[in-house]
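> I would like the atomic coordinates for the input below:
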Amino acid sequence: MTGPSTLKVSVVVATYKSGGGLDRLVASLDAQSLPAADWEVIFVDDGSPDETWDRLLRIQADRTNVRLERIENSGWPCRPRNVGTDLALGEYVAYMDHDDELYPNALRDAYAFAKAHGADALNGKEARTTDIGWALDSYPMDMPQTLDRTEQFCLSPTNPHKLYRREFLNQHGIRFREGGRVLWEDVFFNVLVAKYAEVISTMAGTPYYHWCTTKGSGSTSFLRSQTEWWRWLEEMVVAIEGDLTSDHLLAQRTVLMEHQYRSRLIDTFNNRYALRAPDEKKMIFERARRIQALHFPERYDQALSTSGRMRAILLRRGYRHLLERLTVDDPNIPGRPRITEVKWEQGAFRLKTMADWTDANGNSYRLRRQGDRLFRDIDPRYGDVVGSHLLDMTDEIRASSLSLLVRSVRTKVAWAVPSESVPWLAKTGVDWGVRGHATVDPVSAAMGQPLERSVWELGARCALPGSSQYRLARSQTLRPAVHVDADGAMAVYARQDGVVILDFDQTESTLVRLLQPVGAPTRDGTTLRIELSGLTADVDTRISTRVDIDPRSTVHRAAALLGSLLRRPRNAHTTDRSGWRTIDAVLHVESGRGFLEFEAAPRASMRIRLGERVPGSRGVYGLRSFGRTSHTGRRHG
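Below you'll find the predicted structure:
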């Protein structure tokens, strides 16, 4: 173990009955680019009754920078984290949950960034398994100082997956609240950090932490149906009000209070509220109303959407049954992003985008037109209670927006990409939505750095004032865009499930599934050559690929099909696929044109699968003897 004066970081991990996620965590620590001599990891086991301690001993045996501590069960990660903090020797302390992972350059770059700016705490870019746009707004750029932010809390998201200067924590006695199960213990902790810190930095350019959400993990057990949820929510609000009182922190207090009010209190009255048991609905209403009355005066309503303000007014006035009815009459509707066109132009993929607001069942906002304004088409008596102006959605619609992101399928890291959008309203009727365009430059999309050459899903943020959602972008009519450069091939296209992806080097699909044949094939001895359309290229090159062929003759295929019909039950699917096989092929790129070449016996009759992901095309290319061709197969869709 390196001496205390040379350790840069102490990673503190609280463990309890750790499952398979612990292996993931250890693997991510082993992969750190910061030399092991510069940091330590302290596992503090909270009295696990299973084999967790033995696993930790085995982990320690193979590593020189691992320390272990075992304590009696405390029931929550707070006590183990505090014990680990007391034992830590590093200049900075990094907290991890026992089933998460750090990205490879996390400790190296986070320490360097924090040290360079004298940060008391560093908020590193985080991703979350179950949320494609998780905390993306928190990391727009590298920021040496964020205590002066007015649109985001400086330590948002408020979990403890960050870097904290150990001397700073000790100087101010900052520790996690102990005493068994403490909901939002990380918020209490980070509020104290913000209270005393002089510098809080945000590192956005290097991915830092992957929050691996799993069934039964801490935050997934927080339930509004339990009274403890409401008790701890009020305690958290009291802590925010009491700790963030300095003049320079007023903006920080406001945005953090607005977040609690919107996402935890008002958003409780969502589409699922009316489905709760009667006693549960009554308890929730009464608890929410009490917290609102004590801590959220009417000025907080102004930061809500009109839908949220309607709910806030009904809650404030005690109209429990009318509020329940409103959650049915005015449900929350998410935006649905789509990509309608993609082309490679001027060194980047250029995409046309659009969005409407439709839920999974096809439901949209119920609206009625009055002149050039769009109003919620609900009982007008709501307007008598909350004000008829809150039924008017026109200004919100005119302020709606759509912005694109790319998210790695492998790492879950997401990056916002340059986007512009314009809302539209039909001149008659009640149709509306957003149209826009975005640019995905593979060389710079990762905040100025190249994207990893793997598979990236495209998603989007669909926003109305006071509310936004991140969803995967889809299309059923998108024509693929394929580009070839000196580094290889990349393509944007819609997968079979409709999700639009950026695929590097045929990671998910071979290029021949994205390109269409042009004209008749030619032969040179046993080599078959087919021109394919749909790509652009900067270089002449050869790309290894694979192609599916069915080399059986028409007679053999007919016999096989007849045999399958006789063997299968009536009405069974009759398409015969048994003769298909995959062979090696080469895609020659010459002067911006693509030519597929593979070996085929002279005078062979066969079928070839080409262009299956091209909408409107036929996916099977039929080749008869002497080079005559035909198209067969099903349309894409």
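> only C-alpha atoms from now on, for both contacts and neighbour counts.
Noted.
> can you pull out the helices in the protein?
Using DSSP state H, the helices of the chain run over 21-30, 52-61, 78-87, 106-117, 166-171, 185-196, 227-243, 250-259, 278-295, 306-317, 320-329, 381-386, 394-398, 554-567.
> buried residues in the fourth one?
This means helix 106-117. Residues of helix 106-117 classed as buried: 106-111, 113-115 (neighbour count, 16 or more other C-alpha atoms under 10 Å).
> to compare with the earlier structure, here is another sequence to fold:
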Amino acid sequence: MPVYNAGSYIDRCAPSLVNQSLGADAYEVVYVDDGSTDDSAERLERLAEAHEHVRVYRQENSGWPGKPRNVGVDRAKGKYVQFVDQDDELSYEALERLYALAERNGSDIVLGKVHGTMQGPSNVFKRTVERCTAADAPLFESLTPHKMFRREFLREHGIRFPEGRVRLEDQLFMARTYVRAKTVSILGNYPCYQWNRREDGGNNSSRRITADDYYGHLDKVVEAIKEGTPPGDLQDRLLRRSYRVELLRPVSEPRVLRRTGKDLEEYFTTVRRMAMTSYPPGVSEGLPAISRLRAELLVRDRLDSLVELARRTEQIKAHVEVDDMRWRNDKLVLRTRIGMVRGDGEPLTVVERGGRMLLDPELLDGIRGAEDWEVPDPFSYAYGELIVHDTADNHWWYPDGELTPTLEPLGGGRHRVVVAGESVIDPLTLSGDAPMSTGAYQVWGSAQLLGVGRRPRLAPAPGSTRIALGTVAVGTPPRLVSPTWAGPGGQLRLAVGDPGRIGTTRRVLLRTTADHRLRHGVREVLRRLPPGARKNIRATARRAEGWMLG
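Model prediction:
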């Protein structure tokens, strides 16, 4: 852990580091103090005195985390190193689980599921993956260094963090490791790393970033990928992430709509130059339709067209349809479809014309350079899925099943691209192969279509009928699971309660009763409960609406 003026954050994080389930005799905690001027050094010394497996090193201030991380790796004694930032925490079993996964597979890198206020849902951690590489897994969607690395792997390839004030140092380090790693493992069924946003904003840099500064460092990341891969399809695919996310960001919504004048011109000129000099042609050619159009307008020097495209694309929203929802063997099965609609409420389409498939002419009408924009593959980078958000612990979980892209004809050669399919929420295994804990869960959709990504609430389309389901009791001992439509937009939510805890049971059943969700299956629920809990539930339900249950 690199430390600089961490203050009380040292004491907040320390318990999660020194009390790992792996056992104090199996690992060490190495702090490298980068010339702190507050009381961080004293706090660290107290930790070292209290815990034999804590070691502290001090050095002159280097101004950035790169050098203290390198010093930590050099001084470490273990077979593996795990990087942690001073604002963050590890879950209790993180090291034990990561180490076991690494040893089982001979891994060079192990990614542990990340959660916290700095991390939203990431389908990199959708499932646990024993063995993969950058060639067959979306590793470049996770570019922070909060991972476990085999120390000899880093030493063998001479991989170190850049030292000094270097932007994107994490991306550069990860790019060098990913392209060289022969075995990578992903731990997706246990939240390992809590990535926290500081209340004072202290983990967000306040130094002004210029376009030349930022993209000069991005160019080094691009070069690192080129150095580690031969020209061709794999290299293009790995470079596509930085092109799509980093390079096109200043000419996409919302940033291209917020910047004006010299600031906008500076970013436009910088990313245009980099697009023309740093990336092979195959990178932009493989992008989805709207992203590829942005790349074309960028190279053609059409800033005005990029601004107008961003203005229209910003208005595109996801359109969710819940075709079916039912309980099957105590699992919640949903059939859903997600498409996109333009700002005028009409579907975002592709149109067959003269043997070619063109991007929605009405979306592009009047945008210079975007006329008759061809879509060679409407399913390029198209995918969809459902996500369940545990609102209490801020964890994101992925049900079984994916939404498959398909074309739906609308007549007149027009088609809409949608993702559709069946998803299965198993209350006994959703939370990392463990039962869902007591609390409230929100269900979201996620879709990428034609280069537009949206994460809508899973709610019936306006005017459609909401499917009503009853509460079920699952598992032994049983827990109650109740689907409801509530909150903004009437989002699908799951209330999970433990019948053994009367207060929790009352909250769950009051909600479900008020929404008329106890019409079916109530007798079966009551039958599976202990007599005492059964009595309390009856009383709670009667008070809610005067229903006579059982």
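> TM-score for this pair?
Once superposed, the chains reach a TM-score of 0.82 (TM-score structural alignment, normalised by the length of structure 2), with 526 aligned residues with a C-alpha RMSD of 3.8 Å.
> returning to that earlier point: need the helices of structure 1 in JSON lines (columns: distance to residue 535 of structure 1).
Below are the helices of structure 1 laid out as JSON lines (distance: least, C-alpha to C-alpha, whole Å):
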{"stretch": "helix 21-30", "distance to residue 535 of structure 1": "38"}
{"stretch": "helix 52-61", "distance to residue 535 of structure 1": "50"}
{"stretch": "helix 78-87", "distance to residue 535 of structure 1": "54"}
{"stretch": "helix 106-117", "distance to residue 535 of structure 1": "37"}
{"stretch": "helix 166-171", "distance to residue 535 of structure 1": "54"}
{"stretch": "helix 185-196", "distance to residue 535 of structure 1": "50"}
{"stretch": "helix 227-243", "distance to residue 535 of structure 1": "55"}
{"stretch": "helix 250-259", "distance to residue 535 of structure 1": "46"}
{"stretch": "helix 278-295", "distance to residue 535 of structure 1": "57"}
{"stretch": "helix 306-317", "distance to residue 535 of structure 1": "47"}
{"stretch": "helix 320-329", "distance to residue 535 of structure 1": "49"}
{"stretch": "helix 381-386", "distance to residue 535 of structure 1": "56"}
{"stretch": "helix 394-398", "distance to residue 535 of structure 1": "38"}
{"stretch": "helix 554-567", "distance to residue 535 of structure 1": "32"}
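> spatially central residue for structure 1, please.
What sits nearest the mean C-alpha location of structure 1, by C-alpha atoms, centre = their mean, is residue 132, with 0.9 Å.
> just to check, that residue is in contact with residue 473?
No. Assessed by C-alpha atoms under 8 Å, residue 132 of structure 1 is found out of contact with residue 473, at 10.9 Å.
> and residue 48 of structure 1, what's its match in structure 2?
Here residue 48 of structure 1 is matched to residue 36 in structure 2, going by TM-score structural alignment.
> contacting residues for its match?
Going by C-alpha atoms under 8 Å, 6 or more residues apart in numbering, residue 36 of structure 2 touches 3-5, 61.
> now do the shared contacts for residue 132 and residue 473 of structure 1.
Counting by C-alpha under 8 Å, 6+ apart, the residues touching both residue 132 of structure 1 and residue 473 are residue 459.
> now for residue 567 of structure 1: what does it line up with in structure 2?
Following TM-score structural alignment, no counterpart is assigned to residue 567 of structure 1 within structure 2.
> count of residues packed around residue 596 of structure 1?
Residues lying near residue 596 of structure 1 (other C-alpha atoms under 10 Å) number 25.
> any idea how far the residue mapped onto it from structure 2 is from residue 190 of structure 2?
Aligned counterpart of residue 596 of structure 1 in structure 2: residue 538 (TM-score structural alignment). For residue 538 of structure 2, the distance to residue 190 of structure 2 (C-alpha to C-alpha, to the nearest Å) stands at 37 Å.
> contact partners for the counterpart of residue 111 of structure 1 in structure 2?
Per TM-score structural alignment, the equivalent position to residue 111 of structure 1 in structure 2 is residue 99. For residue 99 of structure 2, the contact set (C-alpha under 8 Å, 6+ apart) comprises residue 80.
> next one: residue 106 of structure 1
Each residue near residue 106 of structure 1 by C-alpha under 8 Å, 6+ apart is listed here: 32, 124, 206-209.
> mind redoing it with 10 Å?
28-29, 32-34, 124-125, 203, 206-209 (C-alpha atoms under 10 Å, 6 or more residues apart in numbering).
> in PyMOL, select just the buried ones from these.
Here is the PyMOL command that picks out the buried ones among the contacts of residue 106 of structure 1, judged by 16+ other C-alpha under 10 Å:
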select buried, resi 28+29+32+34+124+125+203+206+207+208+209
